[in-house]
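J.: sharing a model prediction with you, sequence too.
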Amino acid sequence: MAYKNPNKNKDKFPWMGQRFIGKTKQRKCFTIKKEALLWESEQLLEPAEQKTLTVCLLDWATEYLRHAEQNFTGKTFCEKRIAFRQLFACPGINPKESASRLTALQVQKALQRQAASRSGNAANKDRKNLSAAWSWGVKFLRLPTENPFSKVEKFASERFERYVPTLDDFWKVFHSLEDDQDKLMLYCYLQTGARRDELFRLTWADVDFLRKRIRLSWRKNKVGEWRSQWLSVKDDLAEWLLRHKKGNSDLKAHVFVSYRSLAYQYRQHWLKKVCKEAGVKPFGFHGIRHLFASILAAQNVPLVEIQYMLRHTSLATTQRYIHRLKKENREVLAALPGLTASETKSTSKVHRQVLGV
């Protein structure tokens, strides 16, 4: 039964709750009596009962997705939710069944179904997300330590190199734009190498006109914590941002806003549309980020500096962002050994015979 707190902290916590778990007594301080009574009334399991507690697949998915929604970006959360939805749609997997009864063979069949109906890439992505969810369940829901998802081998998949626009194509799109804010946004991507949503959430508090720098914030890491970093920008970009602020007195907190004066969320079809209008091969915001890294590399900027500008934790990730800006390199070919003069004549004679000359 709850009672008045007799201890020194009674002014802050006037009520004390008390309950027993087996022969063990527990006490806890509360600000109001109702909270103490609710805490006392919670039905607790004996340690022996806790060991036999079973968690169904649906409960596991619900708890993990609640965690993911609070700690990951919206895109990552949706990706994980879809992975569970695809898993539970597979024949032979009952969401109400105990998670401890899920076998690697069931997982194998479920992911094989995804690989056949969608792609190997999709199956591998689901495998990664569900494996991470199971590891979380081992830690917090006492799931079996053997992870049935990690036992499944990765599926064969086709990897396509991301299309990176040429600088000429970027400028064609840039000059085709009529709206000044759109041109400024595109120029910001080229000058900062920002991720798409980093500029969408950019506020005027993140722009330091005195030191000519901007602060980009992101939440792309395992623990889902927000991180930010100040980046210096060129004089012309800082001046353009200042003109943009002065010329739009009705702007809200965000630097870039839609016609409804709201911050952008996706804008996924806009760039594809303007690329088509400019007559260039469509590219995305992330393609500009790769172009940014490739331009710096072509100018012999040290890799560690490019890593800092891209805000990567791994140098290996930065290396994947660097693409050749020229399709051919004749200087490299000149270093290869060639044919001798006599071999060249012989080869030319055969070539003429083939052509019937």
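T.: Yep, it's here.
J.: for the rest of this, base every contact and every neighbour count on C-alpha atoms.
T.: Noted.
J.: burial of Ile306, as a residue count?
T.: Residues lying near Ile306 (other C-alpha atoms under 10 Å) number 22.
J.: just the element for it, please.
T.: Secondary-structure assignment from DSSP states H and E places Ile306 in helix 303-310.
J.: kindly report the same for Gln108.
T.: Taking DSSP H and E as the criterion, Gln108 maps to helix 104-117.
J.: name the helices or strands packed onto that helix?
T.: In terms of contacts (3 or more C-alpha pairs under 8 Å, 6 or more residues apart in numbering; DSSP states H and E), helix 104-117 is packed against helix 74-88, helix 120-140.
J.: now, of the ones you listed, which is deepest in the fold?
T.: helix 120-140 (a mean of 19; mean count of other C-alpha atoms under 10 Å).
J.: ok, and what's touching that one?
T.: Surrounding helix 120-140, the residues in contact under the criterion C-alpha atoms under 8 Å, 6 or more residues apart in numbering are 60-61, 64, 80, 83-84, 111-112, 114-115, 143-145, 147-150, 154-158.
J.: from those residues, list the buried ones, please.
T.: Neighbour-count burial (16 or more other C-alpha atoms under 10 Å) is assigned, among those, to 60-61, 64, 80, 83-84, 111-112, 114-115, 143-144, 147-150, 155.
J.: ok, and here's another one to check against it:
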Amino acid sequence: MSMSMAVRKIRDAWYADFRFMRERYRRKSPENSRRGAEAFERLLRQKLLSGESIDELAAVTKRTFKEFSKEWFKTYVVTNNKCSEQQSKETILRLHLIPFFGAMSLDEITSHSIEQYKRSHQATGAHPKTINNQLTVLKKLMHSAIEWGELETIPVIKCLRVPPSKIRFLSQDECHKLCGDFTELYWRSMVVVGLFTGMRLGELLGLQWEDVDFAEHLVHVRRAIVRGEVTSPKSHKSRSIPMSPSLDDLLFQMREPRGLVFHQEDGKPVTPKQAEGGLWRLCSRTGIEKIGWHGLRHTFASQLVMKNVPMRHVQQLLGHSSIVMTERYAHLAPHTLHDAVAVLDTPNAMFGHSVGTEKVRQLQAG
């Protein structure tokens, strides 16, 4: 026989929480205090030792996934996540996780049931990355259940392999074409800022004149407008991007005393749909295949990498929280690997002398 003793407080309620004969018992204390929970635990243990049932004293607290997810959203998600992240998690819970796991108690969710979930969503044609995003929400919810005393362990949750996606970016010639179209000056200016700063669309929409520092030639990225809400930049990190002389000159010509840099006639923020339409019209007039605003961000990063800008600097300019995100562009700079290996042939390098066939090649050439 094994027995351990514990009481714990879970969201303002005291519980007797212990193991007896390798089985866990958790019961809410009738008296909501530590002392009351300890007394209640002693009573439960005495009942178990004498072989009596404890079912009439208190019922096991087991909530369904649906019930717990509602509290988790109100308590954790609303408190810790930005508005756009809240909307994303709410959609994932409502449309995907609750329909599948909703009737299960948390401890009934197993690795097997999670694999069934993955298979059922794959059958609908969902992209592996989409399914992984849903699994990330499930994993975070279940970790919260452990922290709140609802679960002891969580099942293994394995993400799907995601095939590498092709990054679409503009060539220098295409950039020149876009920047050379002055038909709609407003959208041309916004495209130039996007190409020269790599800012996300939401960051462009939230850019204010107070963020443009002409004295230091910097654009400070301090906020974004996502789904109509003003919020912090992604990963909650502000950053400063140096302005090239041409960008500095463009913004100086556009400058206003205050307010949004890009706005509608009534001063309200530009909507993503309006921005998309403006960019696509520009592409159509210049004969360039349609590209989204994030494609301009890819272009900014790709052009920097191809011009041998260190990856760490590109990461800082893009505001990536991890260098792993930035390394998606590493294949655009194969010359850096050649340069790295070439140092072995320098006089003071590791080998110090030529080991190749340079003389043979000269003879063959002659």
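T.: Alright, I've got the coordinates. The shown structure was predicted, so the numbers you read here are calculated from the model rather than taken from an experiment.
J.: sorry, back to before: pull out the buried positions in the helix holding Ile306 of structure 1.
T.: Applying 16+ other C-alpha under 10 Å to helix 303-310 of structure 1 flags 303, 306-307, 309-310 as buried.
J.: again, but for stretch 206-217 of structure 2
T.: 206-209, 211-213, 217.
J.: next: stretch 295-315 of structure 2.
T.: For stretch 295-315 of structure 2, a neighbour-count test (16+ other C-alpha under 10 Å) marks 295-306, 311, 314-315 as buried.
J.: do the same with stretch 90-100 of structure 1
T.: 90, 94-95, 98-100.
J.: kindly reformat those residues as TSV containing secondary structure and distance to Lys326 of structure 1.
T.: As requested, the buried residues of stretch 90-100 of structure 1 are arranged in TSV below (DSSP: H, G, I helix; E, B strand; the rest coil; distance: C-alpha to C-alpha, whole Å):
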residue	secondary structure	distance to Lys326 of structure 1
Cys90	coil	47
Asn94	coil	53
Pro95	coil	52
Ser98	strand	56
Ala99	helix	53
Ser100	helix	54
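J.: got those residues as CSV, with distance to Arg320 of structure 1 columns?
T.: Shown next, in CSV, are the buried residues of stretch 90-100 of structure 1 (distance: C-alpha to C-alpha, whole Å):
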residue, distance to Arg320 of structure 1
Cys90, 35
Asn94, 41
Pro95, 39
Ser98, 42
Ala99, 38
Ser100, 39
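J.: and which of the residues you listed is nearest Gln319 of structure 1?
T.: Set against Gln319 of structure 1, the nearest of the buried residues of stretch 90-100 of structure 1 by C-alpha to C-alpha is Cys90 (38.4 Å).
J.: quick one: the helices in the stretch 101-250 of structure 2?
T.: Assigned by DSSP state H, counting those that start in this stretch, the helices in the stretch 101-250 of structure 2 fall at 111-123, 128-147, 172-179, 185-197, 201-206, 245-254.
J.: packing partners for the last one?
T.: If I follow you right, that is helix 245-254 of structure 2. helix 185-197.
J.: tell me the buried residues in the helix it packs on?
T.: 187-197.
J.: just tell me what Asn300 of structure 1 corresponds to in structure 2.
T.: In structure 2, Asn300 of structure 1 lines up with Asn308, judged by TM-score structural alignment.
J.: quick one: the aligned partner of Lys166 of structure 2 in structure 1 and Arg320 of structure 1, what's the gap?
T.: When structure 1 is aligned by TM-score structural alignment, Lys166 of structure 2 is paired with Glu161. From Glu161 of structure 1 across to Arg320 of structure 1, the span is 10 Å (C-alpha to C-alpha, to the nearest Å).
J.: okay, those two: which has more neighbours?
T.: Arg320 (10 against 7).
J.: now the counterpart of the more buried one in structure 2: how far from Ala301 of structure 2?
T.: Counting by TM-score structural alignment, Arg320 of structure 1 corresponds to Arg328 in structure 2. According to C-alpha to C-alpha, Arg328 of structure 2 and Ala301 of structure 2 sit 10 Å apart.
J.: got it, and Arg168 of structure 2?
T.: Separation of Arg168 of structure 2 from Ala301 of structure 2 (C-alpha to C-alpha): 11 Å.
J.: what of Arg26 of structure 2?
T.: The value you get for Arg26 of structure 2 to Ala301 of structure 2, if C-alpha to C-alpha is used, is 54 Å.
J.: same thing with Trp293 of structure 2?
T.: 13 Å.
J.: how many neighbours does the nearest residue to Arg34 of structure 2 once chain neighbours are set aside have?
T.: Spatial nearest neighbour of Arg34 of structure 2, excluding adjacent residues (C-alpha to C-alpha, 6 or more residues apart in numbering): Trp14 at 6.4 Å. By the criterion of other C-alpha under 10 Å, Trp14 of structure 2 has 22 neighbours.
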